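> Need the 3D shape of this:
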Amino acid sequence: MGPVPRTLELFYDVLSPYSWLAFEVLCRYKNIWNISLQLQPTLIGGILRESGNQPPAMLPHKAVYMRSDLRLLSQHHQVPIHFPKDFFSVILKKGSLTAMRFLTAVKMEHPELLEKVSRELWMRVWSRDEDITEPPSILAAAEKAGMSMEQAQELLERVSTPQVKNQLKETTEAACKYGAFGLPVTVAHLQDETHMLFGSDRLELLAHLLGEKWMGPVPPAVNAKL
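Here you go, the predicted model:
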């Protein structure tokens, strides 16, 4: 038997394009590094309220930089990020509450599909400028990720239950306890130490903490449908 995999938690919200970058890179590295990647659907709005932070797009200079930054990062990471046409409506008005509750339900009932359903929701909002708030859109994303329509409908009916609401709240609170002030947040559990890393640009530092080789944002697998 080889060494026991180190546990990494990735706290993310599909409303965050930087979360998508970290998600894709860590999903690629989980088969290269000796890690157990635990995906943690989180509500970014709750973290911003708790920390007193605000979205970068609310600050004019950051908003301009964000567009250029994501365009370059999209090319570098081979993740197809494209800004929604009505950015402020999609990101600041509609939000992601239902989508993140749905992902929470997926994790509770069908954790093996969490990675694929998360990716499909990111593809809708950040690549194809499609809705992620209305039930038909969420169902379509789940079905494309390989979930049966019956399974997806059952989970969608559970998003307003206390169990799902409380789980999303608890996960968001856990991220806050680690010191999160935005997303993504990666938490590495290494022997007796826990390290919280913010953003998608600390993965080289994560490799250092793990004692692993950083090879940059390795390309997606040949069969990955990005």
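
> make it CA atoms for all contacts and neighbour counts henceforth
Noted.

> Test my guess that Q167 contacts T104.
Yes - using CA atoms under 8 Å, Q167 and T104 qualify as a contacting pair, with a distance of 7.1 Å.

> Settle it for me: which of the two has more neighbours?
Comparing Q167 with T104 by other CA atoms under 10 Å, the one with more neighbours is T104, at 27 against 17.

> Can you name every helix or strand that the lengthiest helix in the chain contacts?
As far as residue count goes, and with DSSP state H defining each element, the longest helix of the chain is helix 60-77. Using 3 or more CA pairs under 8 Å, 6 or more residues apart in numbering; DSSP states H and E, the elements in contact with helix 60-77 are helix 17-29.

> Just the helices from the chain, written as ranges.
Assigned helices in the chain, in chain order: 17-29, 44-51, 60-77, 87-88, 97-109, 114-126, 135-144, 149-156, 162-177, 203-210 (criterion: DSSP H).

> so which of these comes closest to L190?
Nearest to L190, of all the helices of the chain, is helix 203-210, at 7.8 Å by CA to CA.

> So which bits of the closest one are buried?
Of the residues in helix 203-210, those buried by neighbour count under the rule 16 or more other CA atoms under 10 Å are 203-204, 206, 210.

> Can you tell me which of those lies closest to I32?
Using CA to CA, L210 is the member of the buried residues of helix 203-210 that sits closest to I32, with 12.1 Å.

> For the closest one, give me its contacts.
Contacts were defined as CA atoms under 8 Å, 6 or more residues apart in numbering; by that measure L210 touches L190.

> Next, find the distance separating it from F11.
When distances are taken as CA to CA, to the nearest Å, L210 and F11 turn out to be 18 Å apart.

> let's see this one next to it:
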Amino acid sequence: MENKWKGVSIRYIPFSIREIMMESGNSPPAVLPARKKMLSVDVKRTGKFWDIPLTPPPKFMEWIMKYTTTGAMQVLLVLEEQDKELMLRAAREFWMRLWSRSEKIFEDQDFVEVLKAIGVKNVDEVIEKSKEEKFAKILAANTQRGVDMSVSHLAHS
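Predicted structure coming up:
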């Protein structure tokens, strides 16, 4: 695929989109009737534009009302501390599970499957470490930075 963003450096930062939306006063597209109608169209259009397999999971609404991605984000933070490339591979695998294969990414068993898929040997250790207060605090700080940027952007628009 052609690189449409030549010269752009991307830094992946795990955060809670749910918290950013709540704190900034934004509502998720799936809970607003007009945006909900367009969500499927937008997802298909995005997948086609970027030439990536992108399919909304059939249980997406059920899942977003029941689960959060907090645990997955904290697993990514543990991996980032160990090896940034490993974190990127896990982030891609989480994404593929949810948006290409309609598989969950919210519970410990989901994390086990992702970590095994990317070749992590100490799977249980990574999952246990992700539950440490340290990683909850890093996630909260990353999320707060996103809230601050969102609110700042809204104030300047």
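
> on that earlier part again, check the fit of the longest helix of the first structure onto the second structure and give the mean distance.
In the superposition against the second structure, helix 60-77 of the first structure averages 1.0 Å from its aligned positions (mean CA distance after the TM-score superposition for the first structure).

> so where is that helix in the second structure?
Structural correspondence for helix 60-77 of the first structure: residues 33-50 of the second structure, per TM-score structural alignment.

> Would you mark the buried spots in the matching stretch?
Neighbour counts over stretch 33-50 of the second structure (16+ other CA under 10 Å) mark K44 as buried.

> Show residues contacting that stretch.
Under the contact criterion CA under 8 Å, 6+ apart, stretch 33-50 of the second structure has outside partners 29-30, 53-56.

> ok, now stretch 143-162 of the first structure?
Under the contact criterion CA under 8 Å, 6+ apart, stretch 143-162 of the first structure has outside partners 98, 101-102, 105-106, 113, 116-117, 120, 135, 139, 142, 164-165.

> Need the distance between the two termini of that stretch.
Using CA to CA, one end of stretch 143-162 of the first structure lies 25 Å from the other.

> Off-centre distance for it?
On the basis of CA atoms, centre = their mean, to the nearest Å, stretch 143-162 of the first structure sits 19 Å off its chain's mean C-alpha point.

> One more: stretch 136-153 of the second structure?
Counting by CA atoms, centre = their mean, stretch 136-153 of the second structure comes out at 14 Å from the chain centroid.

> Next: stretch 10-24 of the second structure.
Mean-position distance between stretch 10-24 of the second structure and its chain equals 9 Å (CA atoms, centre = their mean).

> what does it rub up against?
Around stretch 10-24 of the second structure, the neighbours that count as contacts under CA under 8 Å, 6+ apart are 26-28, 68-70, 73-74, 76-77, 88, 139-140, 142-144, 146-147, 150-151.

> Tell me the residue in the first structure aligned with F106 of the second structure.
Counting by TM-score structural alignment, the partner of F106 of the second structure is T133.

> Now do the same contact list for its match.
Contacts here follow CA under 8 Å, 6+ apart; on that basis T133 of the first structure touches 94-99.

> For the residue nearest to A141 of the first structure when sequence neighbours are not counted, list the residues it contacts.
With CA to CA, 6 or more residues apart in numbering as the measure, E120 is the residue that lies nearest to A141 of the first structure, at 5.4 Å, once sequence neighbours are left out. Taking CA under 8 Å, 6+ apart as the criterion, E120 of the first structure is in contact with 141-142, 144-145.

> Need these in CSV (columns: neighbour count and distance to G46 of the first structure).
As requested, these are arranged in CSV below (neighbours: other CA atoms under 10 Å; distance: CA to CA, whole Å):
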residue, neighbour count, distance to G46 of the first structure
A141, 23, 24
A142, 28, 24
K144, 15, 29
A145, 18, 27
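
> any chance of those in TSV, with distance to L73 of the first structure too?
Putting the contacts of E120 of the first structure into TSV (distance: CA to CA, whole Å) gives the following:
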residue	distance to L73 of the first structure
A141	24
A142	26
K144	26
A145	25
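
> Tell me the spacing between L8 of the first structure and Q38 of the first structure.
Relative to Q38 of the first structure, L8 of the first structure is positioned 6 Å away (CA to CA).

> again, but for S160 of the first structure
Here the criterion is CA to CA. By it, S160 of the first structure lies 24 Å from Q38 of the first structure.

> ok, now P136 of the first structure?
28 Å.
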